[in-house]
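Asks: Give me the fold of what follows.
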Amino acid sequence: MKLTTSYRDIWKVSLPIIIGSAAQNVVAMTDSVFLYYTGEEDFAAIGFVAAFYLIVAAIGFGFSRGGQIMMARRAGQGKPDEVGRVFYSTVYFELALAIIMFLFMTHGAYWLFASLVDSDVIFYKSLEYLEMRKWGVFASYFGVACIALYTGIARPLFIILDTFLLAATNIFLDRALIFGMYGFPEMGIAGAGLASTIAEYVALLVFLIYMVLDRKNRVYNIFKLPKWDPVIIREIVGLSVPIVAMSVVGLGSGFIFFGLVDNFGERALATTNIVRIAYLILSIPAWGFCTGINTMASYFVGANQPENVRTVLWKTSFLCLGITTLMIVPLLAFPRYFLYPILGDERAYLIDAAYPVFWVLWGILSTFSFGSIFFNGLIGAGETRFALKIQTLVAVLYVVLIFLVVHSEWGTMSLAWAVEILYWIAIFVVAWLFFRKPKWSR
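Replies: Below you'll find the predicted structure:
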């Protein structure tokens, strides 16, 4: 594997990841879109509980990112044998972690939701969804370990096909299980949880079959099952804990945001979910570039080329901004043409209420393009603890500002969303200043 700072190599690494990293976003968006047609209460509930499950998924993904960075570093150092050992250590840890998360969702989610949600309807519907969705955590965590391998060695092309399979399976089963079609029982919001769980297992099975048939991965000793290696496990955990903490802090603040918006009423929560669907779609390129920059920054550090890290950060940021802008401008100009075919006219008033927030969303995505890329550059370069300190401080300020906006007389939905612009500006400025230090260049 050999990488340069060219736009071609940025695309080579990032484009498959952009599509592959959309897996959980696609699942959450599909569930939301189908439940939009079942009623406003189901639609509001899925917005809340899906935000929670994204945190669960992000924890597993965060630990896999630690393994991904280590595998990319070993590849940059020309040590293919070590790549396979890191991969299996990642798998072992992910499966152990999946058991812990499953137990938490079984016994702890009730108390967590009760402390955040005022509406009894939203509370019980969220638990109904999670009862089915929690079984997918094993497939999700094993799957992200496999994705980490192919992302770390810069061969993520199959991730595209597997993500399409995941999406197609989830769409079919959502339609079948939510509405009771094709001979399946009508399960409502619980059907959405079951559909997503089954789709993840199907996608994992196909990915494992591909790995068995892929001859190019033989150099990494993929089929040599090593013993539990506590040294590598500790290294993965040491690198990943700050990444996971950052994911929990970032997505957790968003989860709290949904809980606070519930104070505006179920209608406001449903309107916010419309914006969230647009956000899930429009942020897919940024999250893909973030994962790609983890690999490229780690590769250049491993190859002793730190000067290339800043170059690839700026190129990736501008590339991300351009793609995101191309995606959101048509939505702002012709919202009816893009949203009504997906969401229909049943609750068109929610789309109209969400439209002013779409302009705020443009500002969020513009700052997100730079803040998230530079921030993930820190992670890829191994500065995870410093990155954790930054995000924790900024996230605390974010939650405080959201609380003030939501509980004030002058607070509005648009203003509540606009706080995130300040969040990403602060992240970008601190990360940019770090990479300007002479110490980093040396």
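Asks: rest of the way, CA atoms for contacts and neighbours
Replies: Noted.
Asks: chain center to the helix or strand harbouring Ile281, what's the gap?
Replies: Ile281 belongs to helix 266-282 when assigned by DSSP states H and E. Distance of helix 266-282 from the chain centroid (CA atoms, centre = their mean, to the nearest Å) equals 16 Å.
Asks: One more sequence to fold, the one below, so I can look at both together:
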Amino acid sequence: MYSRKEIWRISLPILVSLFVQNLINITDTAFMGRVGQVELGASALAGVLYLAFYMVTFGFSTGAQILMARRNGEAQYRTLGPIMGQGILFLEIFSIILIFASLIGTPQMLKVLISSTAVCQAGEDYMQYRIFGLLFTSIGVMFRAFFVAVTRTKVLMINAVIMTVANVVFNYIFVFGHFGAPEMGIAGAALGSVLAEATAALHFFLYTFFYIDRGKYQLFRFRSGGFGLIREILNVSVWSMILYFLTIGTWFLFFVAVEHLGELPLAIIPPYERHAYDPHLF
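Replies: Here you go, the predicted model:
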């Protein structure tokens, strides 16, 4: 039995990390507000499209988290590493497929759905960089699932702070072209977010390498024949993956509808509505 204090000790870092991670969306909005009206609206619209892809991987990690938490509760610690390893491998392959599909299909889809040529072009510029963030968020969501499963949640808060700070720094460098970097505008915001996610994934890896008993959990030991594990994870997570994608997909359609009212209405959507789709709040 867990006391109220122990429950708060585990859950409070998760709550704080959710709040801090949401600051990434707010800082991106702040930077785009200084670039231009079109960029501000396009980043919101394209950001929701990226988020729909991301939520599929997040749904998969939810299933993996359930399995790892159950194995941890049964003291089958050596089975956690294979679940995490096969999960990362599956999500990386899946992310590569999504990236290629996005690079090929997103420009055509935006041209069909978006009425403003300027917003459409800005959205394309954003997505051609932002979509590569899936390679790093796929790693991050699996590490997050592992740490929640073993109740080592304090690292989530630290990781969220690192990612937020990195996002501000990289946005400052690439959006406005400081320290010798090119002035990239909306593409710089996308690149900054990708680099921030890469920094967060690196922190998770280094923390696990130095502070977690890798032998106990059999971490970083990829094995062949993991299709059974992937099938087991998918049996638990497939409906969550579909649900999350459809939920964010409706937000994307809402932003498309607003865009047809004009560039200004898209740009002035209240910030709380832009960030109401934070994936970590699901």
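Asks: Going by contacts, tell me the helices and strands next to the helix holding Ile281 of structure 1.
Replies: helix 23-36, helix 40-76, helix 230-261, helix 307-333, helix 348-380 (3 or more CA pairs under 8 Å, 6 or more residues apart in numbering; DSSP states H and E).
Asks: Next, the buried residues of it.
Replies: Residues 266-282 are the ones in helix 266-282 of structure 1 that count as buried (16 or more other CA atoms under 10 Å).
Asks: that older thread, quick one, which of the helices and strands packed on helix 266-282 of structure 1 gets closest to Thr169 of structure 1.
Replies: Across those, Thr169 of structure 1 has its closest neighbour in helix 23-36 (9.9 Å, CA to CA).
Asks: mean deviation of the closest one from structure 2?
Replies: Aligned to structure 2 and superposed, helix 23-36 of structure 1 gives a mean residue distance of 2.7 Å (mean CA distance after the TM-score superposition for structure 1).
Asks: what's that helix in contact with?
Replies: 42-43, 46-47, 50, 54, 57, 163, 166-167, 170-171, 174-175, 178, 188-189, 192-193, 196, 277, 280-281, 284, 342-343 (CA atoms under 8 Å, 6 or more residues apart in numbering).
Asks: Would you check how far apart Ile277 of structure 1 and Ala72 of structure 1 are?
Replies: 32 Å (CA to CA, to the nearest Å).
Asks: got it, and Phe102 of structure 1?
Replies: Applying CA to CA to Phe102 of structure 1 and Ala72 of structure 1 gives a distance of 30 Å.
Asks: Comparing the helices and strands packed on helix 266-282 of structure 1, which stretch has the densest surroundings?
Replies: Most buried of these, by mean neighbour count (mean count of other CA atoms under 10 Å): helix 40-76, with a mean of 26.
Asks: what's that helix aligned against in structure 2?
Replies: Aligned using TM-score structural alignment, helix 40-76 of structure 1 spans residues 37-73 in structure 2.
Asks: And for stretch 313-321 of structure 1?
Replies: Going by TM-score structural alignment: stretch 313-321 of structure 1 matches no residues.
Asks: what range in structure 1 matches stretch 94-114 of structure 2?
Replies: Stretch 94-114 of structure 2 covers residues 97-117 of structure 1 once aligned (TM-score structural alignment).
Asks: Tell me which residues are up against that stretch.
Replies: Against stretch 97-117 of structure 1 from outside (CA under 8 Å, 6+ apart): 56, 60, 123, 127, 130-131, 134-135, 137-138, 141, 256, 259-260, 262.
Asks: let's see it at 7 Å
Replies: For stretch 97-117 of structure 1, the surrounding residues in contact (CA atoms under 7 Å, 6 or more residues apart in numbering) are Phe123, Lys134, Val137, Phe138, Tyr141, Gly259.
Asks: Can you tell me which of those is closest to Ser14 of structure 1?
Replies: Nearest to Ser14 of structure 1 among the contacts of stretch 97-117 of structure 1, counting by CA to CA, is Tyr141 at 21.1 Å.
Asks: quick one, helices of the stretch 101-250 of structure 2?
Replies: Residue ranges of the helices in the stretch 101-250 of structure 2, as given by DSSP state H, counting those that start in this stretch, are 117-130, 134-149, 154-176, 186-211, 214-217, 227-259.
Asks: Any chance of those in a markdown table with distance to Gly33 of structure 2 as columns?
Replies: Output for the helices of the stretch 101-250 of structure 2, formatted as a markdown table (distance: least, CA to CA, whole Å):
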| stretch | distance to Gly33 of structure 2 |
| --- | --- |
| helix 117-130 | 14 |
| helix 134-149 | 25 |
| helix 154-176 | 11 |
| helix 186-211 | 10 |
| helix 214-217 | 44 |
| helix 227-259 | 17 |
